[in-house]
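Q: below are the sequence and a predicted model for it; my questions follow.
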Amino acid sequence: MTGKLDGRVAVVVGGGQTAGQTVGNGRAAALTYAREGAAVLVVDRELGSADETAALVRDEGFKAEAHQADITRDEDCRGIAEAAITSWGRIDVLHNNVGIVLPGSTEDLSEQDWKRGFDVNLTGMWSTCRYVLPHMREQGSGSVVNITSLASFAAGPSAIVYTTSKSAVNSMTRSLALDYAPHGVRVNAIAPGMVDTPMGVDSVAQASGKPRDEVAEGRAAMVPLKYPATGWDIAKAALFFVSDDAAFITGTVLPVDGGSALLTASTVPPGY
């Protein structure tokens, strides 16, 4: 690695992952940032999962700590910023990777479902930014990466909560970028398409009863490049955004999707 993040501190929210055969987006981001020199605070709702990621980072000789937080709780979001400042005195990177899919059309969903989707996909991300951004503003630098979704660009069948909340993440990203640009803070977003992760493939296979390979092959077939991304592909894009290579880029929503954004809206499946 080239040390692009030497001396910096990265907070990866959603840095754990469920069990599966491949690496998740958050874990890949934490490892990628660490390999480039950053000290990493790995945040997850499940402390054991965050611990696993932090241990992997430390096993490679880099700095990492685990922190438990539920981003639907405002006090937990405040605690994320406090934990990083207490440990390392600054925050240079905030990587927001938490999201859930609640399938169903408007008539299928309850008010609780709607609120839950927005609490996790949007409000929790905003709350975390609310407590981290003042530290970045005070130090006059910093970079935020919000993980949105290709589904934020188009409607998908029975995915109104997911597509609407992820579209709002895009708008929030642009608004934050404009508000904090005068303070030297950049805010961008990544919109993954089909990614071979435990959440995207293993969880779907388990829920549907289909073999994992069948699910993975079916998702890959929908990508113009004919193969899915990995968590490492998303992490590499995030590294670009938070490094000095992207010093003049803010307010951008970048599809990392193998060309899937070129397809028509009717071909976008739920869970993108």
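A: Perfect, I can see it now.
Q: for the rest of this, base every contact and every neighbour count on C-alpha atoms.
A: Noted.
Q: in stretch 41-55, which residues are buried?
A: 41-46, 49-55 (16 or more other C-alpha atoms under 10 Å).
Q: quick one: end-to-end distance for it.
A: End-to-end distance of stretch 41-55: 12 Å, with C-alpha to C-alpha, to the nearest Å as the criterion.
Q: so W114 touches A159, yeah?
A: No - with contacts counted by C-alpha atoms under 8 Å, W114 stays clear of A159, the gap being 10.9 Å.
Q: use this one as the comparison:
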Amino acid sequence: MFSLNNKTALVTGGASGIGLAISQTFAEAGATVHILEINEALARQVADDINASGGRAEAHAIDVSNQAQVVELVGQIAAQGPIHILVNNAGVAHVGKADTTAEADFDRIFRINVKGVYNCLYAIIPHFKANGGGVILNMASVAASVGIPDRFAYSMSKGAVLTMTLSVAKDYLKDNIRCNCISPARVHTPFVDGFLAKSYPGQEAEMFEKLSKTQPIGRMAEPKEVGALALYLCSDEAGFITGTDYPLDGGFIRLNN
């Protein structure tokens, strides 16, 4: 079950954190994975590691906020053969309220987290339509559904990802294009470790435990758990699922009373 043999997948931000786990999981399931990353050296290292372990991966340097770059790259990859899966994972975080978020920071969040997703949708949907269908998976967040303190711009961007997911799923039903999203709560990624080291030097372990317990289940998610859900939603076994947001949140949305 959940085989991606003979499938080609594009994963934006696919060389670190959640994106890395998705790239590795998809490659293990048999997909040819194209890693789209702003950090070319990191993308090449991940692709080399996947290829060395028997998988198939290619690395591509790209800024998802640049539509011309995205359209050109998707066209180049499509020229090699059909693309079956797009995972819109690339994104950046931000801490701040409405009155403490600088315009430059708001614009950056919007440009990457919202426009970046739009650019990839804009580029891939004509290809999917021409090839009889495809699967799109967007990375949203619990912040799209509940209020999170000090996450104004980030929450805005993930709310947009959620509603873009619903719109795309509705608009392309007849084109056999499925579109869903995953909404993780806190996931233990290098970003979390870096945030704690920068914001709470000397208190990393204490603050990690505190953040972990904000999930009712008592811990953060592991990237591989997001990767496993992504694999299911992009597999043929999930062929009856579209237009749905999947909270992967340790009970955060429904059980945090």
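A: Here it is on my side, so go on. What you are looking at is a predicted structure, and each value in this text was computed from that prediction instead of being measured.
Q: neighbour count winner among W114 and A159 of structure 1?
A: With neighbours defined as other C-alpha atoms under 10 Å, W114 of structure 1 and A159 compare such that A159 has more, 20 against 16.
Q: tell me the contacts of the counterpart of that one in structure 2?
A: For A159 of structure 1, the aligned residue in structure 2 is R151 (criterion: TM-score structural alignment). By C-alpha atoms under 8 Å, 6 or more residues apart in numbering, R151 of structure 2 lies in contact with H94, V95, G96, K97, A143.
Q: out of those, which are shared with structure 1?
A: With the contact criterion set to both residues aligned by TM-score structural alignment, their matches' C-alpha atoms under 8 Å, the contacts of R151 of structure 2 that also touch in structure 1 are H94, V95, G96, K97.
Q: mind giving me the PyMOL command for buried ones among those?
A: To isolate the buried ones among the kept ones among the contacts of R151 of structure 2 in PyMOL, judged by 16+ other C-alpha under 10 Å, type:
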select buried, resi 94+96
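Q: among the kept ones among the contacts of R151 of structure 2, which pair sits farthest apart?
A: Among the kept ones among the contacts of R151 of structure 2, the pair separated by the greatest distance (C-alpha to C-alpha) is H94 and K97, at 9.6 Å.
Q: overlap in contacts of the two?
A: Common neighbours of H94 of structure 2 and K97 (C-alpha under 8 Å, 6+ apart) are R151, A153.
Q: quick one on the thing from earlier: among the buried residues of stretch 41-55 of structure 1, which are in strands?
A: Those of these mapping onto strands are L41, V42, V43, D44, per DSSP state E.
Q: how near is the aligned residue in structure 2 for the third one to N89 of structure 2?
A: Alignment of V43 of structure 1 against structure 2 is given by TM-score structural alignment, with L36 as its counterpart. Distance, L36 of structure 2 to N89 of structure 2, using C-alpha to C-alpha: 10 Å.
Q: got the kept ones among the contacts of R151 of structure 2 as JSON lines, with secondary structure and distance to P190 of structure 2 columns?
A: As requested, the kept ones among the contacts of R151 of structure 2 are exported to JSON lines (DSSP: H, G, I helix; E, B strand; the rest coil; distance: C-alpha to C-alpha, whole Å):
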{"residue": "H94", "secondary structure": "coil", "distance to P190 of structure 2": "15"}
{"residue": "V95", "secondary structure": "coil", "distance to P190 of structure 2": "17"}
{"residue": "G96", "secondary structure": "strand", "distance to P190 of structure 2": "20"}
{"residue": "K97", "secondary structure": "coil", "distance to P190 of structure 2": "24"}
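Q: hey, where'd the strands end up in the stretch 151-257 of structure 2?
A: Secondary structure of the stretch 151-257 of structure 2, counting by DSSP state E, counting those that start in this stretch: strands at 177-184, 245-248.
Q: tell me which of these lies nearest to E28 of structure 2.
A: strand 177-184 (20.4 Å).
Q: structure 1: matching residues for the closest one?
A: Mapping strand 177-184 of structure 2 onto structure 1 (TM-score structural alignment) gives residues 185-192.
Q: what's next to the matching stretch, contact-wise?
A: Contacts for stretch 185-192 of structure 1 (C-alpha under 8 Å, 6+ apart): 136-137, 140-150, 152, 170, 173-174, 176-177, 180, 234, 237-238, 241, 249-257, 272.
Q: picking that back up, of the buried residues of stretch 41-55 of structure 1, which is the nearest to G24 of structure 1?
A: T53 (10.3 Å).
Q: test my guess that the closest one contacts V12.
A: No - in this structure T53 of structure 1 lies outside contact range of V12 using C-alpha under 8 Å: 10.5 Å.
Q: next, the buried residues of stretch 165-184 of structure 1.
A: Taking 16+ other C-alpha under 10 Å as the criterion, stretch 165-184 of structure 1 shows 165-170, 172-174, 176-178, 180-181, 183-184 as buried.
Q: ignore what I typed, I meant stretch 81-96 of structure 1.
A: Within stretch 81-96 of structure 1, the residues that count as buried by 16+ other C-alpha under 10 Å are A81, A83, A84, R90, I91, D92, V93, L94, H95, N96.
Q: quick one: map R111 of structure 2 onto structure 1.
A: Counting by TM-score structural alignment, the partner of R111 of structure 2 is D119.
Q: now that match. Nearest residue, chain neighbours left out?
A: T72 (5.8 Å; C-alpha to C-alpha, 6 or more residues apart in numbering).
Q: name all residues that make contact with the aligned partner of that neighbour in structure 2.
A: By TM-score structural alignment, T72 of structure 1 lines up with S65 in structure 2. Residues in contact with S65 of structure 2, defined by C-alpha under 8 Å, 6+ apart, are R111, I112, K115, G116, N119.
Q: coming back round to it: can I get the kept ones among the contacts of R151 of structure 2 in JSON lines including distance to Q203 of structure 2?
A: Output for the kept ones among the contacts of R151 of structure 2, formatted as JSON lines (distance: C-alpha to C-alpha, whole Å):
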{"residue": "H94", "distance to Q203 of structure 2": "21"}
{"residue": "V95", "distance to Q203 of structure 2": "19"}
{"residue": "G96", "distance to Q203 of structure 2": "21"}
{"residue": "K97", "distance to Q203 of structure 2": "24"}
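Q: please name the nearest non-neighbouring residue to D48 of structure 2.
A: Distance criterion C-alpha to C-alpha, 6+ apart; nearest residue to D48 of structure 2, sequence neighbours excluded, is A57 at 7.5 Å.
Q: for V204 of structure 1, same thing?
A: V215 (7.4 Å).
Q: didn't the one you found look like it was pressed against A207?
A: No - look at V215 of structure 1 against A207 with C-alpha under 8 Å: they stay out of range, at 10.9 Å.
Q: hmm, back to that, so of the buried residues of stretch 81-96 of structure 1, which ones are in helices?
A: Counted as lying in helices by DSSP state H, out of the buried residues of stretch 81-96 of structure 1, are A81, A83, A84.
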